[in-house]
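Engineer: 3D model of this:
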Amino acid sequence: MGGAPPRRAGWLGRTLSGLAVGLGCVLLLGGFVLAAVLYQPYTVPTDSMAPSVAAGDRVLAQRIDGDEVRRGDVVVFEDDEWGPSLMLKRVVGIGGDTVACCDDQGRLTVNGDPVAEPYVGGDSGASSVGFTVEVPEGELFMLGDNRADSQDSRSLLTDTNTGSVPRDAVSGRVEAVVWPFGELGLLPRATGFADQPGGVSGEGPLRPLFYATSAGAVLILVGAAYGGMAHRASRPGRRGVRTSGVAHNEGTRG
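Structural biologist: Modelled structure (predicted):
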């Protein structure tokens, strides 16, 4: 009877361990599968989006439809007029907007409102070239953050071409830099466009997916360790065997 409680404790420990490992596997594998479905990796080929992302950076872009794009989004798209490769630029105007540069303080304006762009790199400000364009409905006007060294919608502007890109050319919205490790993190929201109709895009599901996969990994490690301890604790120890001798005195009947 003395061995029953350890056996029950061991069974309970192994059960809890199995549940923790099982739940951990669901969270870990489910997180990775969802991330693979919802996101696409992309290697940045040039410095046209520096300092937000630099050449050689590895980013994750959430797979979205063009209808989900908001001003300020950094998007991945493909358009024949821009070349055969995937491109990565920031959306500064959507269909119906009037985008111009620059105002008296050198700022980009959208529909007459100046836009704060803390992400713009280089010394040229919002643009070294002045322009005014009305973006056609269903299209997007794109600029690189490195305005002094970016081939973008400004490069395609002509009397008959607005330099814009159809919404359906967009395949993803960049949400995070994942390599190099020192640059790991989510891209800040472009809050300078927040007062425009439709506002700016909210954060995608990458952060919850990261928490889920991290929790899954911890549960697997803790569950496996606890299961091992429970198994060792439930093993019966060696018991010494004592033999009791009983002396029988026989009376002598005479």
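Engineer: contacts, neighbours, all on C-alpha from now
Structural biologist: Will do.
Engineer: can you pull out the strands in this protein?
Structural biologist: Using DSSP state E, the strands assigned to the chain run over residues 39-43, 58-63, 74-77, 87-94, 98-101, 109-110, 113-114, 131-134, 139-143, 165-166, 170-179, 185-186.
Engineer: In JSON lines: these, plus distance to I220 and mean neighbour count.
Structural biologist: Compiled in JSON lines, these are given as follows (distance: least, Cα to Cα, whole Å; neighbours: other Cα atoms under 10 Å):
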{"stretch": "strand 39-43", "distance to I220": "25", "mean neighbour count": "18"}
{"stretch": "strand 58-63", "distance to I220": "26", "mean neighbour count": "22"}
{"stretch": "strand 74-77", "distance to I220": "36", "mean neighbour count": "24"}
{"stretch": "strand 87-94", "distance to I220": "38", "mean neighbour count": "24"}
{"stretch": "strand 98-101", "distance to I220": "52", "mean neighbour count": "20"}
{"stretch": "strand 109-110", "distance to I220": "51", "mean neighbour count": "22"}
{"stretch": "strand 113-114", "distance to I220": "51", "mean neighbour count": "18"}
{"stretch": "strand 131-134", "distance to I220": "55", "mean neighbour count": "16"}
{"stretch": "strand 139-143", "distance to I220": "45", "mean neighbour count": "26"}
{"stretch": "strand 165-166", "distance to I220": "46", "mean neighbour count": "21"}
{"stretch": "strand 170-179", "distance to I220": "24", "mean neighbour count": "22"}
{"stretch": "strand 185-186", "distance to I220": "25", "mean neighbour count": "16"}
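Engineer: to compare against the first, here's another:
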Amino acid sequence: MPENPEQDAATPDEDGKKGNPFLLWLKEIGTVIGIAVVLSFLIKTFLFKAFFIPSESMVATLEKDDRIFVNLLVPEPFALQRGDIVVFKDTQGWLPATQPETPGPFTWLQDSLAFVGLLPDETEQHLVKRVIGLPGDHVVCCDSQARVSVNGTVLDEDYLNPAETPIAQPFDVVVPAGKIWVMGDNRNNSADSREHREVNGGFINLPDVEGKAAVIAWPVGRWQVLDNHAEVFRSVPAPSPEDTNSSTAPTGK
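Structural biologist: Next up is the predicted model:
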């Protein structure tokens, strides 16, 4: 007879746990999935967010239906740079209004995955363009080769769509404080700041910027870190206090 029966006798619950490795495996899988969802939500909220590319305005840098991750730490606490590719909210009506879609059988699942950051968020309209002018910059188009200049320096934009020669579309603006001037890499097929000067002068409000596009995440064959082509803007001087006006720059908000 055992000296301490309480130590030798296993409870039914303990026997069940020891005798059901499949349940233990499910518990471990559930824990891993739960941790992954929490981490994904935290990353999506504070670090990166997924978006998809809805148009061809950034070809050949970005193709339609690419999935990208956006760095949410730009423009704050890290500042934007000329050449950065940014995703911003369409608060100024650049895009046509969309009709609400009829919820499908798996809409709740898509919304849940978007909420935790595992799918692109499609609840708001967004656009993606490249930053050409920062606050105070004097941006002008065009020279004899349809090139843009910033603060008097002509840009040799090697990221433009090589399949088409840009068509000259003259403008002369000074970017107001708290705003940026953006253009698409597929210059002849991009309704960007040039096309929307009747609304806010064509400028984007910095608070509307979701973040800086960092990588192409999907499809796998196009995975790459996105370049802001700093060499294109390296020779651009700081804005001159004397060059604060232009023929079309707005002076209001």
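Engineer: ok, back up a step: can you put the strands of structure 1 in JSON lines and add distance to P51 of structure 1?
Structural biologist: Compiled in JSON lines, the strands of structure 1 are given as follows (distance: least, Cα to Cα, whole Å):
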{"stretch": "strand 39-43", "distance to P51 of structure 1": "15"}
{"stretch": "strand 58-63", "distance to P51 of structure 1": "14"}
{"stretch": "strand 74-77", "distance to P51 of structure 1": "13"}
{"stretch": "strand 87-94", "distance to P51 of structure 1": "12"}
{"stretch": "strand 98-101", "distance to P51 of structure 1": "21"}
{"stretch": "strand 109-110", "distance to P51 of structure 1": "21"}
{"stretch": "strand 113-114", "distance to P51 of structure 1": "21"}
{"stretch": "strand 131-134", "distance to P51 of structure 1": "23"}
{"stretch": "strand 139-143", "distance to P51 of structure 1": "13"}
{"stretch": "strand 165-166", "distance to P51 of structure 1": "23"}
{"stretch": "strand 170-179", "distance to P51 of structure 1": "12"}
{"stretch": "strand 185-186", "distance to P51 of structure 1": "14"}
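Engineer: I'd guessed L219 of structure 1 sits against V26; true?
Structural biologist: No: with contacts counted by Cα atoms under 8 Å, L219 of structure 1 stays clear of V26, the gap being 10.3 Å.
Engineer: At the geometric centre of structure 1, which residue do we find?
Structural biologist: The structure's structure 1 has its C-alpha centroid closest to L206; by Cα atoms, centre = their mean the separation is 3.3 Å.
Engineer: which one in structure 2 is aligned with that residue?
Structural biologist: Alignment note (TM-score structural alignment): L206 of structure 1 has no counterpart in structure 2.
Engineer: and L206 of structure 1, how far is that from L27 of structure 1?
Structural biologist: Distance, L206 of structure 1 to L27 of structure 1, by Cα to Cα, to the nearest Å: 14 Å.
Engineer: about what we covered before: and G192 of structure 1, which of the strands of structure 1 is closest to it?
Structural biologist: Smallest distance to G192 of structure 1 across the strands of structure 1 (Cα to Cα): 8.5 Å, for strand 113-114.
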